[in-house]
Structures are given as structure tokens and as C-alpha cells.
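J.: Sequence and predicted model, in that order:
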Amino acid sequence: MATVRTLRISLVCLFCLMFIAGFAYRSLRMTLHSASSGFYLLHSAPHNNSSPASMELELQDLMKVIEWPEPPGPIDYNFSTSPFKTEFHMPFPRATYYVGEYVEFLITARDHHGRLKTYGGDYFQAKLHSPKLKAGVTGSVTDHRNGTYTASFLLLWPGQVEISIRLVHSSEAIAILKDKRETRPDKVYFYGFFDGTNETMECNVELAGPDICKYLDAQTGESWFCKKPKQIPCNAYKGHSAGQSQDILTQKEASFLNKSVKEKLISSKVGTFMVSPKNNTNDRGICSSGLPNPNPSGFYYQDFWQSRVCRNRAFPTPSNVTKCLSGKIIYMFGDSTTYQWWNFLLDLIPSLQRQELHMKYPAPQLAIDPENEFAVQWQAHQRPLTMKYSDKEELHYIANELDRIGGAKEGLVIVINCMAHFISLPIRFYIKRLRSIRESVLRLIKRSPLAKVSIKSGNTGYLYIHGSDWLSLQLDTVMRAMFSGLPVTILDAWQMTSCHYEPHHLHPGPVIVKNEIDLMLSFICPK
């Protein structure tokens, strides 16, 4: 036992040394390879694992996956779908309902004058829930492309249930969102900072015009652009921060996206109804990589998420969590939603200690539990990031970081999240980022077959300016398509945040975060 304990402690110490040494190494490399042209060659050679033809083919296939019905032409506001006139009913009511059965509701879309819509493309979110039981499940909505929709729900628990359906966006609003996503990446821009001047410059993933600095990462092939400061060379670039949002909507376009007509519950005369119990066999297997997510992927009951993917577990106490994580190194890559996970673990586990690295968020953060011999690192994904100031030496592409992780035999856990900061950009940028991450994940798994890799889906509730759950849904659908069939776990935070009784928010409350983390732990420690 003493030998095992010594090895485990050494593992954590080694992690710390590698973490600190990694920053010194990267700082040196970036200094040596800064070029006067403004290109930062962070690594010696690109991956080049995908031909341009195959990449273009995948892009076309993914665009087909996220195709969305469009209005037949320019539509006046009064002819767009109204959440106050649209309604749903139960076309085939039954005397009794049993657990394990499906129940369907017909949504009939109407415009602001109450007239029936004749085409589809509206985006609805539906859930079946029992407030007293703290239970909820997401429903699936089928668009019949004629102004009607079917909302289908799987009955998963006995008791009194009710239905809630909200119109997130009309089809007319979605046409505007889609157009602005693809044609106006400048609607959200960033500030670039340079040594030798207090002047901040506009930066983005795409900039046109003269006097533009281009910063290329040779390994991933991704670029970052900034307007060049006066009298300052491009290689003086030192970091970026969130910038500003531009109002790009006309008065007419803004009316379709006004908060008075989006994210609104639609009415119905359907009341609550009772679901009777039925003996069902639990045929879920243990949680392991590569399992597909059924629809629905799970449900809440008494505030506990019961996965339909596998037999997930609850980890109610800090000791349950530390027993699972003992001897492991966990890398979390992503945005503020995975940072929420990192902070939750830090607050939950008394023996987990934040390490003082003299770097403020969103720089990488490290926590070590010397008592239970495990470590958790959080690191933001590379630009674009609408966060506080980030030094260029503290931000790195997830793909490059994964390629630096060695071939550990066991105890290696990777959690990846990358979505919210790409909402405002043309979708090709997101696909390119995910492709490089996917390739590096496959290389990592080849080096370390026992590594456990999880991809956290996006949360619902991205309701900031230029944000939308429809835009988030598009990216989430792309992510699932790109990682399907691979030996990774897709943690379905999308449904976990969409059917809970708490208000929709990009950063959900502790009860949802705890369930998300417990689901992750169920794949790390399935038994």
C-alpha cells in the first residue's frame, strides 16, 4: 500500500511539474517563433490529416444535417407565427396512460391575426414534467412542414404530469438569425492588445481590409486577425478580451426577434393527467465510452437525473466523489460552463486545493487533492472568447494541448466543451475547430487506449445579445454528428438543462451542475 500511495502522490507531483513546465516551454517557444510578419508559429509541423476534398465533403454533409425549413419569401410581421395565437391539443386522448408509453400532442401554428400557418420552420421546445415530484423529460417535436407539429413524450414515471411547450422562435425569426450568422460575423468583435501602445484594436476570426495582422497556428491551420496599430508591428500582439456587439438588425428584423414574441409558452386546454405504474425491466448496461444517446437521453425524478444511456450513479457526498477520482488526472477544456464544474468540485471537496499559479481567470486553473491523490485542471479553449483579458501565452487550442498529453496507462480523464463562443460566427468556423479537436482526440486514444474522453454538449439558455437556443441547437447537432460512432462519451447537458424546473440559463443552478458532474463520474467510475 505504501508503494501505491507513493506512486499516486508522485503522479500528482509530476502533474504539477508538467503543468508549470508546460507554461515555461510555451512561453519560450512563442518568443522564439514570433515573426515580424505577425505569424505565430507555435509548433513545428501541421497535422494535415484531412485532405481539402474530404473536409469540403464533410462540410456539405453537415450543412445537410442542420438544414432548416425556410419561409416561402419575405413575410410581414403580422403573418409570422404568434406564440399567443398558436396552441396545442391532444388529438387521441386515452382513458389510461402507463409508464413506458408515448403520448402525442398536435401543435397548430397561427399568425398574429389568428390565421393558420401553411408552412413549417418554427422552433418549439417541449417538456413533460411533474413539479411536485421534481421530475421532467424533454419531448421531441416533428415538423410536418404545413404549419402543424407533433410533440411526442415518453412517459417515464407514475403520477400526475403536465405539458409545457414554448415557441422559441418563429420560422421568420430563424431565417433572420441564419442570415446574420453567415453574413455578419462582425456583429460581435474583440479587442486586441499590443505591447508599446494603449490603443486597442478590433480583432476577429475574419477581418477584411488593409493593415490587417494575421496570426496563424500552423498545427491546426486556424487563424486570428487584428487591425494593425499605428507604428506598432504585428508581433507586438499580447492578448485579447471581449469587445462589443453591434446592432445589425433593421427595425423590421428586430420586431421578429423581440423578447415579447420569443421564448413564450403557448396555450392549451390540455390539463394535467395521471400516469399509472407499470413493471418495466431495467435493461441499461454500465456506462462506457461510445454509447449512443437515445431520445430522450434521460429524465429527472426527485431532482436526480436518470440516464437512459446507461446505469448512471449518484455521488451524494464528497467522499463518494474522491473515491472515484482517486489516482486520476482530469483535464477540463472549454468555456465558463466547464469552469462552473471545476469550481463546483472545488467547493464540494474540502481536501481539493486550488493551486496559486498567479494567473487570473480565464487563464488555466489547477486544483490538487493531496489526500486523495488526484488533480483537476481547467483550461479555456482558444479564441474566440468573449471573456476578460486573456494573454496569448495562456490560451491554446484544445487540439494542440491534447497532442501534448502523454500516453498514460490509466487514470487519464479528458472533458471537452466548445460551443457557446461560436454562436455568432458562420458555422464553418465551428466545424473547423471541432475537426481539429476530433483528430487530436483520436490520436490521444491511440496513444492512451484507457483514457476516458467526454464531450460535454452545450447548455440551453444562451439568451444574451445575438444569442439563441436555435443557434445553440445547430452547433450542438453538428457536434453530435462529428463525434458519433467514436469511442468517446457525449454528456447530454442539452437535455439536462432543457427539462428541469429551474429557469433556462446558460449557467444553470447547483442542482443541475451536480447532476451533470454525477453523469460524468458515472462514466469514469461505472461500478
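T.: That came through, no problem. Small disclaimer: the values here were computed from a predicted structure and weren't measured.
J.: going forward, measure contacts between C-alpha atoms and count neighbours the same way
T.: OK.
J.: quick one: contacts of stretch 58-66?
T.: If you take Cα atoms under 8 Å, 6 or more residues apart in numbering as the criterion, stretch 58-66 is touched by 428, 431, 474, 477-478, 481.
J.: now the residues you listed in JSON lines, with neighbour count?
T.: What follows is the contacts of stretch 58-66, written out as JSON lines (neighbours: other Cα atoms under 10 Å):
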{"residue": "Arg428", "neighbour count": "14"}
{"residue": "Ile431", "neighbour count": "20"}
{"residue": "Gln474", "neighbour count": "17"}
{"residue": "Thr477", "neighbour count": "15"}
{"residue": "Val478", "neighbour count": "21"}
{"residue": "Ala481", "neighbour count": "14"}
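J.: Switch those residues over to CSV; also include distance to Ile368 and secondary structure.
T.: Formatted as CSV, the contacts of stretch 58-66 follow (distance: Cα to Cα, whole Å; DSSP: H, G, I helix; E, B strand; the rest coil):
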residue, distance to Ile368, secondary structure
Arg428, 38, helix
Ile431, 34, helix
Gln474, 36, helix
Thr477, 35, helix
Val478, 34, helix
Ala481, 35, helix
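J.: now those residues as CSV including distance to Gln377?
T.: Below are the contacts of stretch 58-66 laid out as CSV (distance: Cα to Cα, whole Å):
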residue, distance to Gln377
Arg428, 29
Ile431, 25
Gln474, 29
Thr477, 27
Val478, 27
Ala481, 27
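J.: quick check, nearest of these to Ala314?
T.: Taking Cα to Cα as the measure, Ala314 lies nearest Thr477 of these, at 27.8 Å.
J.: For the closest one, which non-adjacent residue is closest in space?
T.: Excluding its sequence neighbours, the residue lying closest to Thr477 (Cα to Cα, 6 or more residues apart in numbering) is Ile66, at 7.0 Å.
J.: Against that first model, consider the following:
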Amino acid sequence: MMFKVCKRREVGTFLPKYGVIFLILSVSVIIFALKNVDFQEFKVNSTVILQKVSSDPFLHHRFCTFQPLTTEDAQEQDLILDSIAWPETPALVSLERTSDPAHSYFTILPKKGGGQWHVGDQLEVMIKMYDFQGERKKSGGDFLIARLHNWSLGAGVAGHVVDHLNGCYSAVFTLLWERSAEVQVTLVHSSEAITVLQKLTSEQPDRIYFKSDFRSDAVSEHTTCNVCLRPTLQPVCNYTDLQTGDPWFCYKPEKLNCNTRITHSKGGFKQNLTAGEQKLFQGGVTMKVPLWPSGPSSVTVMPKRKEEKNSSVKIGNSGYYYQGAWRALGGTPVLQFNTSSAISNCLAGKTVHLYGDSTIRQWFEHLTAVLPDLKEYNLGSLKQVGPFMALDYANRILVTYRCHGPPIRFANVPTSKLRYIANELDRVTGGSNTIIVLGIWSHFSTFPIEVYIRRLQSIRRAVVRLLHRAPSTLVVIRTANLKALTLYETLTNSDWYSLQCDKVLRAVFKGLNVRLVDAWEMGLAHQLPHSLHPQPIIIKNMINVLLSYICPEKDELVFLS
């Protein structure tokens, strides 16, 4: 969403063919490395007492501990924080004074100059928010999403929402197909709910907590771990990464030392809301509720005018759906890879490294499902955790997946498998046959956004180093996406938290020679329900975007903008 005061208008080469012996040796080396190499770069393993006040060399965000940034990174962080700042939102007084989707509505505004709507025209919708007493809201800060669609055509596009900070909002669309186009506007969270989400991050960044097992001979203990540990007199094991500076701490076991830590797991969730606050997160009542139209909810779109046949569509969207397929608006055209042979031909001779959370693991699972000759090797890894590796020897295709380092809400991850993406990228040789895919966002939503900014800055430095030593390496980044929201999901992984992460990710990698898969728009524009793990047809479209970057119609350079 954008904010504007008052007026409404704003609108490597892979394995050479040297035979089976070389293949067996190479695969053995890869398997050995993935299974057994335990680089302890993520361990400082010192014992400290967390203080309640700031002290060198650490800075504190309440009880979250950060190392100081360089001047350049600190300035960038401040700029990013300013760019994602949400309008001031009111505190909860009573539910009756909060935004009510049942009383609120949207109106399609008349076309400027009158006449028929044509492909390429800008459609604007005015949204007015009211509370449960039917009174007009006088301030902004509601989280609204909008899309334009025609499900019979398999068509959809995300809308651009502008907050006028006075209870009025605009949603702007470019008309991209002929026939009917219907508007849908949804209230995700009221401004009062945003106030609660902000307070949770500030006061309870440890509401998702983690556990680690410690073991030495017959002695076993487990303790709580987190980025943000509340200060106590109990000693703390400091596992801050030596290379990246990413912080991680565990309370020290009573009997064992810090070097005996063997596993990492999600521990649980602590909910601490008032009864009134909980009412702000009722699905179908106060959360993720469509608004009704005041008047028609759709327009009929005629073909593009003859005098505009060759004009390009100027729009901020990355793409839209038509006939169920994602089409890019600028940049690399999205091709359709509808058969396993088409995908294999594109990936032949390529190594694809996937790093991130479970939303990027979906891509590994999709590729191994649709490519019958891409065989997964059993590395003895847990299904949720990885690492995973799959090889198609005939086509010389290697695909790997590794989850990112903590915070990560997986169960029973061996500490030897906890790897930070930046450190992994520093081990990649790179080259024209190497594709790096990054997807990291979902597990950072409960922490101060500075934690995520710093993680991405670290990853960006590693990407820059990789592109300096191997400029032809293709780096692709998957953005955040919308999801179905329960109370638990909202308090730990709300779409508002994801939106903040999405904005940060785009800002950090802006101007760098990386490609973007816009999962946010691809989920919002589609007719299927939102899901943390998008349904297969959406994943297929994402993979088509990825493959189009790998095998474009013609060589072209596309930067994040």
C-alpha cells in the first residue's frame, strides 16, 4: 500500500561426460559433503549474561541483542525503516469503533472523459471505511488488498491500494483483457489490529520460542533458545555466527557446556492477548473479509483502441494471469514449460541450488515430481528439514535444497545442518550453468524487522561476492506471499508481517543483478484461496517464471526495480 494525504487521485559447468566412474566419485563427494561436513562457523559458543542495558559491542532493541552495523548499513536500515513505516494507527478502545467490513464499501469511479472502457485504461475504485456503529473512519492504516479478475477467462491482476489517511482509500488497476473485469476488495486487518500486531513485535518478540537439546554421554538437557532472550541471571550460550554476525542464543544448561548442543527445534508459542484484542482477529468478521460494492462491481472492457495498439502498458505490476498462465508486464516474457521434456531441455547441464524456507522447498518437491528422471538421493535427512539432492545423470541436472539458518520453525534439526545462506553462497563456485534460488521470509515475522534487514544485508553481501567472482551466475529471489489466517497464523505470520518483509526484501536487493519471482502478486491475483504453501498450479507458474529466466527467448538483462 502507498500513503498519500487527502486527495484521492494517485494513482559451471556441470559434470563432463567422462563416464560412470567420474559420476560415482562426484556424487559420492557431494553426498559426503552434504551429510558429514560440520563447519562450525555459526558457533561462538561463549557463555554470557544478558544485561538489561546496552553495552559494547552489542546494541539492544528492548531485549533483542544486535551487533552494531557499519555506517553504510545503518544508513540503509534507517532508509528502509522509513520507507516501510505504516501510518499511525489508533489504540483499541472498543470493537464498535474499529473498522467494520460490513459497513464499509467500494465504488467504481466513472471513466475520465466518459465513454467505454478499453484495454489499457486505468480503472480507479474509491474505498470508504466505517466502524461497527456505521460512523466514517477519520484516519488511515487499514490493511486492504484488491484484485481485478474474470475467472471464466482465468484472468486476474493485483490492484495498487493507496491510503489517503482519512478513512478513504483508492485501488487502481490497469485493464489488461477484454470482456468482463470484476473488482474485489478485502480488509485483511483493521488499523486497530495493526496497532496490536506492532505491539506484539515490540513487547513479545519471543512469543515463538525454540528449544535445543544438549547431550554428553548419558547426560541430556534442553533449554530455550531465540534471537531475543529475556534477561535473567541464568548464563546464556552465544551462538552468533562468526562470519555473518547473525545472533542466536540459548540459555545455558545447568550441567552441560555450550559445546554439547546437538539439535534445534521450534519450542512453542505463547499467546498473550486481551479478550478485546482477540476480537480484532476473527476470520470472516474482522479479518480477511471482502467489502461490498456500492453499485456495480464490474466493468465491460473493449479491445485496445487502434491508435494505442503499439503503446505499452505502464503499470507497477510485475504481471497478471490470463487463461490461467502468468504473463509478465515488462522484463523477461514468461514461457510455458508444460512437459517434462521441455523442463529437462531447459535445465540440461545446470546446477540449481535452492536455499530458504518451506516455500522454496516446494520448488524442489515440484521439480522432482514433474521430472521422472530427476532422482532424489537419500541423504538420511528429515522430510521437513533437508538437505536434499536430486540428480538426472542423462541430462546432467543437479538440484539441491537446504533450509536457512535460525530462526527456523522446523523440528529436530541437527545443529551440524544449520547453515546460514550467506556462508553457503561463499562456497558456491558459480558460473553460467549455476542457478541460485533464494526464498527467506516466513520465519522472521515475529521479530523486530531489523533482524530481517540484517539477515538480508548479509545475504546480499554474499550475492555480490558471488557475482564478482562468477558474473554469469543466475540469482533468483522468491518474494513473500499471502496466506490463510487463523488467530495463531495472524499472531505469528500475519499477511501484514509478510508485507513488511516483502517490502524490505525488494529494497535490499534493488539495483542488484538478480531476478524476481513475485509470489506476492502471483498469489493475490489468483482465484485460489491464499495459502502459506501455494497450490500446485501457482507453483507451476512460479517455476515457469524461473525457467524463463534460465532459458529466455533471447538474452536480456533484468534488474529489480
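T.: Structure received. Note that the structure is a prediction, hence the values are computed from the model and not measured.
J.: what do we get in structure 2 for the residue nearest to Thr477 of structure 1?
T.: In structure 2, the residue matched to Ile66 of structure 1 (TM-score structural alignment) is Ile84.
J.: show me the contacts for Thr386 of structure 1.
T.: Thr386 of structure 1 neighbours (Cα under 8 Å, 6+ apart): 190, 241-243, 421.
J.: Burial check on Lys328 of structure 1, number of neighbours?
T.: 21 (other Cα atoms under 10 Å).
J.: Identify the residue of structure 2 aligned to it.
T.: Lys328 of structure 1 maps onto Lys350 in structure 2, by TM-score structural alignment.
J.: That match contacts Gly430, doesn't it?
T.: No - taking Cα atoms under 8 Å as the definition, Lys350 of structure 2 is not a contact partner of Gly430, at 10.8 Å.
J.: where along the stretch 251-400 of structure 1 do the helices fall?
T.: If DSSP state H, counting those that start in this stretch is used as the criterion, the helices of the stretch 251-400 of structure 1 fall at 251-256, 318-325, 336-348, 398-404.
J.: burial measure for the counterpart of Val137 of structure 1 in structure 2, as a count.
T.: With TM-score structural alignment as the criterion, Val137 of structure 1 lines up with Val157 in structure 2. By the criterion of other Cα under 10 Å, Val157 of structure 2 has 29 neighbours.
J.: give the contact list for Val157 of structure 2.
T.: With Cα under 8 Å, 6+ apart, Val157 of structure 2 has these contacts: 147-149, 173, 319-321, 521, 524-526.
J.: Identify the residue spatially nearest to the equivalent of Cys418 of structure 1 over in structure 2, adjacent ones excluded.
T.: With TM-score structural alignment as the criterion, the equivalent of Cys418 of structure 1 in structure 2 is Ile440. Using Cα to Cα, 6+ apart and skipping residues adjacent in sequence, the residue nearest Ile440 of structure 2 is Gly356, 4.9 Å away.
J.: Would you mark the buried spots in stretch 150-169 of structure 1?
T.: Buried residues in stretch 150-169 of structure 1, counted by 16 or more other Cα atoms under 10 Å: 150-158, 161, 163-169.
J.: and if you look at stretch 304-324 of structure 2?
T.: Within stretch 304-324 of structure 2, the residues that qualify as buried are 304, 313, 317-322, 324, counting by 16+ other Cα under 10 Å.
J.: quick check, distance from it to the centre of its chain.
T.: Offset of stretch 304-324 of structure 2 from its chain centre (Cα atoms, centre = their mean, to the nearest Å): 27 Å.
J.: mind listing what Ser445 of structure 2 touches?
T.: 492-494, 497-498, 501.
J.: Out of those, which comes closest to Phe22 of structure 2?
T.: Cys501 (43.5 Å).
J.: shouldn't that closest one be in contact with Ile449?
T.: Yes - shown here, Cys501 of structure 2 and Ile449 form a contact pair, counting by Cα under 8 Å, at 7.5 Å.
J.: The two: which is more packed in?
T.: Taking neighbours as other Cα under 10 Å, Cys501 of structure 2 and Ile449 compare with Cys501 leading, 23 against 18.
J.: how about that one, what's its partner in structure 1?
T.: Taking TM-score structural alignment, Cys501 of structure 2 has Leu475 as its aligned residue in structure 1.
J.: gap between the residue lying closest to that match once chain neighbours are set aside and Asp179 of structure 1?
T.: Once flanking residues are discounted, Leu475 of structure 1 sits nearest to Met419: 6.7 Å by Cα to Cα, 6+ apart. Noted for Met419 of structure 1: a distance of 19 Å to Asp179 of structure 1, by Cα to Cα, to the nearest Å.
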